[in-house]
Each structure stands twice: as C-alpha cells, then as structure tokens.
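Visitor: Dropping the sequence and predicted coords here.
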Amino acid sequence: MFEGWHLLTNKNGKEIIWIVKGYEHPKEGFISIPYRISGNRIKSDEFSNYIPKEYYRYLDCVGRDVPVVRKDDILNYYDPKEMYFSRKNSLPEKINDLIKYLNPEYVGLIGSYAFGFQVKHSDVDLLLYGNNREIYEKLIELRNSGFISNCINRYNKVSDTMSYNSYKILSELRVLDSCYMNIPYTIRILRQIYNKECVSNYKTLNIFKGEIEIYDNSENYLVPSIYLAYSENYGKIEIMTWHTRYSELPLGKYIIEGVIQLDLKRNKLIIVPDLGGRIDPIKIWA
C-alpha cells in the first residue's frame, strides 16, 4: 500500500477510516492519518484526538514520530484503483472525459466520492500515475484553452497556513487543484505506485523561518513536490512537501516556515513546511 490507500479500524466501537501517507512504511504497519470516524470527516487540527498513543513511532525514514496503524488492527483495505473502477459510473461525466484525455497508466479514486460522502461542490479526488510530465502538460494546455479554471473559492481549506492574498495569487496558477468545465477536482500525480520498507534516513534539526528563492521547480507537480531553493543562511537547500497547497509553486521569492531536516544518505538539507509551517510568496516570476 502507498500514498492514498485507505484503511479501516475499529477502536472502542468507533470505526475510523485512515489515509495512508507516503511510499515508505515499517514492517508492522502503515504511516497514516485519520480521515473519517463513523462517517464524519475529521479536521486536520483534530487528528491527535483520534490517534492512539501506542500508534506513534519514531521512524528514521521520516525523521520524527508519526502514527503507524498496525497491520493487526486493520479490518479492511481500500485500494484507490478498485474504488475508481467500482464508482467510475457515478462520477461526473466531465471528470471521466478528463481522465480519458489525460490517459494515465494508473487511476485511483480517494476522498468523499470514493465512499459516497460527496455533497455539492465536493472535489473529485484522483491519484494519477503514468507519463507524469505529459499528464501535467496536458492539464496546463487545458487551462490555457479555458477548460480549466478556478471556479470556487477554496480558501477555507488552506486558511490555517496561508493568507488570503497568497491563496489568490497561487490559486489562479494551479491546475492540480482546480475545476474542469466547472467540476472541482484535486489531482495528485504520484512518483510511484508501490511501497517499500523504510530505507530513507532523515534527522530533524531545527526550525526555519526566513526568505528563500526557488530557482528550480521542475518537480513541483509530483507527490511529494520538491523544489531547489537558495537561503541566505544555508545556501542551496531543498524544499519537500506532501501538501497539495504547496505544490505547483512558481519560481520566485517566498517567506517560508517549517522544520529543517538533514537527509543523512545524501547529506542534503531540506525544509519541510508541512508541520505547522507555511509558505507565502513575496515575488514570483510567473
């Protein structure tokens, strides 16, 4: 199992659906965050309320304590690929047309549509994999042709880590979290469609807050997004994020908050804004 799969557990009579995060996992379970309890969506600031203390483990491949759902506790697995094919006919027709045009090797369905919880203006959440660069370039072509545009205000999804002005600037440039012919969708383009045991080795060093300049964003559309940047204090540094809100950043200068990690295998410094951090543009080159 890898990024986007769902798991079902039952603790004290309450069913919890979890979302698997990342591609590397320990032998005994899967790094996951809670998604729904008894059918109700769990807000990000409430995650800790539903994660048993015994699930937390320090993993070298993450560089910090993370929740690991133990295999013995898993009642059911939900394969995004199977979810897509079982619910394909219930998706908006325009979304199926979009998928056909993008022609990915792999399609997965996650989120509200996967479980029948969708309401008006719910995103269709998709995982895609294939010729990733071609998929992204096709999305850009559709935006340039007027088929993709930002049809709804989604600031409430990112207001905890982004100012409204930053949201407005960046949302107009996005094609992974937008609308196709007025149907909202979120696309996560995966780097791989398999998992492996923890092999990476990160060490969390300290907090970062300051100005950086992104000079290479050629991998800004993948999960995770990786940027090459320059910091006055650290010189050349990478930025790595699993959050859709920080994908597709254009070249330019930003104020960024996050933690600094050392990739011990590559001897590279990395800023990770996903844990209580934020990214705000100062000046972009788009």
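Guide: Thanks, I have it.

Visitor: Every contact and neighbour count from this point should use C-alpha atoms.
Guide: OK.

Visitor: Quick one: residues in contact with stretch 37-53.
Guide: For stretch 37-53, the external contacting residues (CA atoms under 8 Å, 6 or more residues apart in numbering) are 14, 15, 16, 17, 33, 34, 35, 36, 67.

Visitor: With neighbour count added, can I get these in a markdown table?
Guide: Output for the contacts of stretch 37-53, formatted as a markdown table (neighbours: other CA atoms under 10 Å):
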| residue | neighbour count |
| --- | --- |
| 14 | 11 |
| 15 | 15 |
| 16 | 22 |
| 17 | 26 |
| 33 | 24 |
| 34 | 26 |
| 35 | 22 |
| 36 | 20 |
| 67 | 22 |
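
Visitor: The stretch 51-200 of the chain: strands as residue ranges?
Guide: If DSSP state E, counting those that start in this stretch is used as the criterion, the strands of the stretch 51-200 of the chain fall at 56-59, 64-70, 76-78, 106-110, 124-129, 148-149, 177-180, 183-190, 196-197.

Visitor: by contact count, what packs against the longest one?
Guide: So that's strand 183-190. strand 124-129, strand 177-180, strand 222-223 (3 or more CA pairs under 8 Å, 6 or more residues apart in numbering; DSSP states H and E).

Visitor: Dump the strands of the stretch 51-200 of the chain into CSV; add distance to residue 97 as well.
Guide: Rendered in CSV, the data for these read as follows (distance: least, CA to CA, whole Å):
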stretch, distance to residue 97
strand 56-59, 41
strand 64-70, 36
strand 76-78, 24
strand 106-110, 13
strand 124-129, 13
strand 148-149, 13
strand 177-180, 10
strand 183-190, 12
strand 196-197, 33
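
Visitor: for the ones you listed, which one sits closest to residue 217?
Guide: strand 183-190 (15.0 Å; CA to CA).

Visitor: chain center to that closest one: distance?
Guide: 10 Å (CA atoms, centre = their mean, to the nearest Å).

Visitor: next, the one to line up against it:
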Amino acid sequence: MLEGEVLFYKGLGWIVKGYQHPGDAIVAYPRYDLFTGGKLGHHELKWLTEFMKNWDCIKRNVPLVPLAEAVKPIIRMDERVAYLLSTLSKLIKSKGEEIEISGSSILASSNPRDVDVIVYNSTFETVSLLEELLNKGVIGRASEQLVITEYLEKHSSKMSLENYFKLKRDTILHFTLARAHVNVKLVARSRGYNYCVDKVEGYVSYNGFFKILERITAPLIPARYLVKVGGEIMEMESLREVYSELKPGEYYMMGGIIEERRSGRVLVPDHGVVIPK
C-alpha cells in the first residue's frame, strides 16, 4: 500500500505511511473510530503501544498492522463527492482508479465541503495541469480563510499561522472545485513495496539552518530536494504534504533528523517543524 491509503483494522481507520513495509505487515497510524465516525483523540491512542514494533529498515518503532487482517474499505461515496472526483480526473487527464479520497472524507463522504484527495502515479505533467487550471480560473485558488481553517485543524500545535502562510503561499495543492475545498496529495508512485527499499543504517537528530538549493521531485511525494546543511550537500525527503511545496531558500528545522541510508545521507523534516527564514 501507499502513503495516504486507508485501511480498516480492529474497528479503526488507519492511514498508511510511506511506500515500504515489512513483508507481513503495513506501516499505518490509527486515526478514526469506525463506530463513532470520529477522529481519535490523543488520550485514545495510549493503547497504541501494543502495535508498536521496531522495523530495522528504518531503525524506528512504528505501528504495524498485520497484512492478513487489514481490510481495504469499499467506499460508498455521496454522489456530489463522486462527481467531484470524476471532474478532477477529467481535468487532470488521469485514470479514475488513480484518484482516491482519503482522511476523514472516507467516513464523512456525505459532506463534500472539505475533501482529501490523493492522486497516485502523479507526474510533473499533473503538476503543470493543476497550475494551468488554477491560472485559468477553472479551479479556484484557496482563499485565506480556507488556509486558516486547514492550519487550525492540522498544524496549529506545531507552527505559527504566520509560518504556515509562508509555507503554503501560492499553493497548488489546496483549491476549490464543485463548491468543495479540495486538499490534494500528489503521490508519484503507483504501488508500494513489501520489503525494505532504502535501508537506514543509523540517524542523528538535527536542529539548525538548512538551505534548499533546488527541487528534485517536489511537489510530488516523496518530495525530494537538494539541500545544503552546513557545508554539506545532501538530499531532503518528505512524505508530508505541508513540506512538499517548499521553495528554494533558507529555512530552520527543529526536531528533524539526518538519516544514514545506503543511498546516502538524507535530511528528514517529517517528525519536526520547518520554519521559513
């Protein structure tokens, strides 16, 4: 499975993380209670430790859902959400099966005002088409109020509103279509792997300045950049949508890590906070 996909297990909705998984399990985090249809609170995640296991591939404890017991849900969408996905698919000239709803939209698909969408097998052509559609006004740019709402719902505990606006200025991943606010994630892959793709040999914490020299794959996820950390040039990789549209320039990172992978040293911001200079 791939980043952002939803699976059901033990009465919960789980969000898949990343694109590499152990052979008999899936790396995924619990987010929703299927019985109440609501999001899990922090106090409800205390029992999560029973699913936490060390995966040597990434040298970290992560929640692992047994592959044999995970269920890929069949989504019965509200007709307005189905229309929105069909329209978006035609606009970006994608195949219908490559576009899925995700997040809370899975459980609340009868309310199409805020829809999380993932476009798998995205390419730079997908990015260009979205930019063209926004510039022509075919789809609407996210208003300041929509960006504030997104910030309050997902990012207010980690960064200031001012910094969030700097990160999401000129975003192409939030827009309005068919009277709905669409939050889209462009995932470059079409499938995940049930084995270790890029093994982590070790890692160290990183707090400090870094400079983005150029985008490599961003805003496609995994979003990769060429960065300078101190006097060293390395890649930075993020699976988070909020860090997939960063522009070249100076930033400060708190709570990040530098992984020693077989492929080289990689700066990873996903567990920390990136602050524009």
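Guide: Received the coordinates, thanks. Computed from a predicted model, the values in this text were never measured in an experiment.

Visitor: Can you pull the TM-score for these?
Guide: In this superposition the chains share a TM-score of 0.86, using TM-score structural alignment, normalised by the length of structure 2; 265 aligned residues with a CA RMSD of 2.3 Å.

Visitor: Rebuild the helices and strands packed on strand 183-190 of structure 1 as TSV, extending it with mean neighbour count and distance to residue 248 of structure 1.
Guide: Below are those laid out as TSV (neighbours: other CA atoms under 10 Å; distance: least, CA to CA, whole Å):
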stretch	mean neighbour count	distance to residue 248 of structure 1
strand 124-129	22	16
strand 177-180	23	10
strand 222-223	24	9
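
Visitor: any chance of those strands in a markdown table, with distance to residue 284 of structure 1 too?
Guide: Output for those, formatted as a markdown table (distance: least, CA to CA, whole Å):
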| stretch | distance to residue 284 of structure 1 |
| --- | --- |
| strand 124-129 | 28 |
| strand 177-180 | 19 |
| strand 222-223 | 20 |
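
Visitor: mind checking which of the ones you listed is nearest residue 152 of structure 1?
Guide: strand 177-180 (7.9 Å).

Visitor: Give me the mean deviation of the closest one from structure 2.
Guide: Taken over the aligned residues, the distance from strand 177-180 of structure 1 to structure 2 averages 3.1 Å (mean CA distance after the TM-score superposition for structure 1).

Visitor: Which neighbouring elements make contact with that strand?
Guide: Using 3+ CA pairs under 8 Å, 6+ apart: strand 177-180 of structure 1 touches helix 93-102, strand 148-149, strand 183-190.

Visitor: Turn the contacts of stretch 37-53 of structure 1 into a markdown table, columns for secondary structure and distance to residue 1 of structure 1.
Guide: Shown next, in a markdown table, are those (DSSP: H, G, I helix; E, B strand; the rest coil; distance: CA to CA, whole Å):
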| residue | secondary structure | distance to residue 1 of structure 1 |
| --- | --- | --- |
| 14 | strand | 23 |
| 15 | strand | 20 |
| 16 | strand | 18 |
| 17 | strand | 15 |
| 33 | strand | 14 |
| 34 | strand | 16 |
| 35 | strand | 16 |
| 36 | strand | 19 |
| 67 | strand | 16 |
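
Visitor: nearest residue to the counterpart of residue 60 of structure 2 in structure 1 other than its sequence neighbours?
Guide: Residue pairing (TM-score structural alignment): residue 60 of structure 2 is matched to residue 64 of structure 1. With CA to CA, 6 or more residues apart in numbering as the criterion, residue 64 of structure 1 has its nearest non-adjacent residue at 5.3 Å, and that residue is residue 58.

Visitor: same question, residue 65 of structure 1
Guide: residue 58 (4.0 Å).

Visitor: mind checking how far the match of residue 60 of structure 2 is from residue 47 of structure 1?
Guide: 16 Å (CA to CA, to the nearest Å).

Visitor: Tell me how far the counterpart of residue 208 of structure 1 in structure 2 lies from residue 253 of structure 2.
Guide: Aligning on TM-score structural alignment places residue 208 of structure 1 opposite residue 206 in structure 2. Between residue 206 of structure 2 and residue 253 of structure 2 the distance is 7 Å, computed by CA to CA.

Visitor: swap in residue 115 of structure 2?
Guide: Applying CA to CA to residue 115 of structure 2 and residue 253 of structure 2 gives a distance of 30 Å.

Visitor: Secondary structure element for the aligned partner of residue 26 of structure 1 in structure 2, which one?
Guide: Aligning on TM-score structural alignment places residue 26 of structure 1 opposite residue 22 in structure 2. For residue 22 of structure 2, there is no host helix or strand (DSSP states H and E).

Visitor: what's stretch 262-277 of structure 2 in contact with?
Guide: 158-159, 163, 166-167, 198-201, 234-240, 243, 250-260.

Visitor: try stretch 206-216 of structure 1
Guide: 227-232, 250-261, 271.

Visitor: And stretch 152-163 of structure 1, by the same measure?
Guide: For stretch 152-163 of structure 1, using CA under 8 Å, 6+ apart, the contacting residues are 164, 167, 179, 184, 245, 276, 277, 278, 279, 280.
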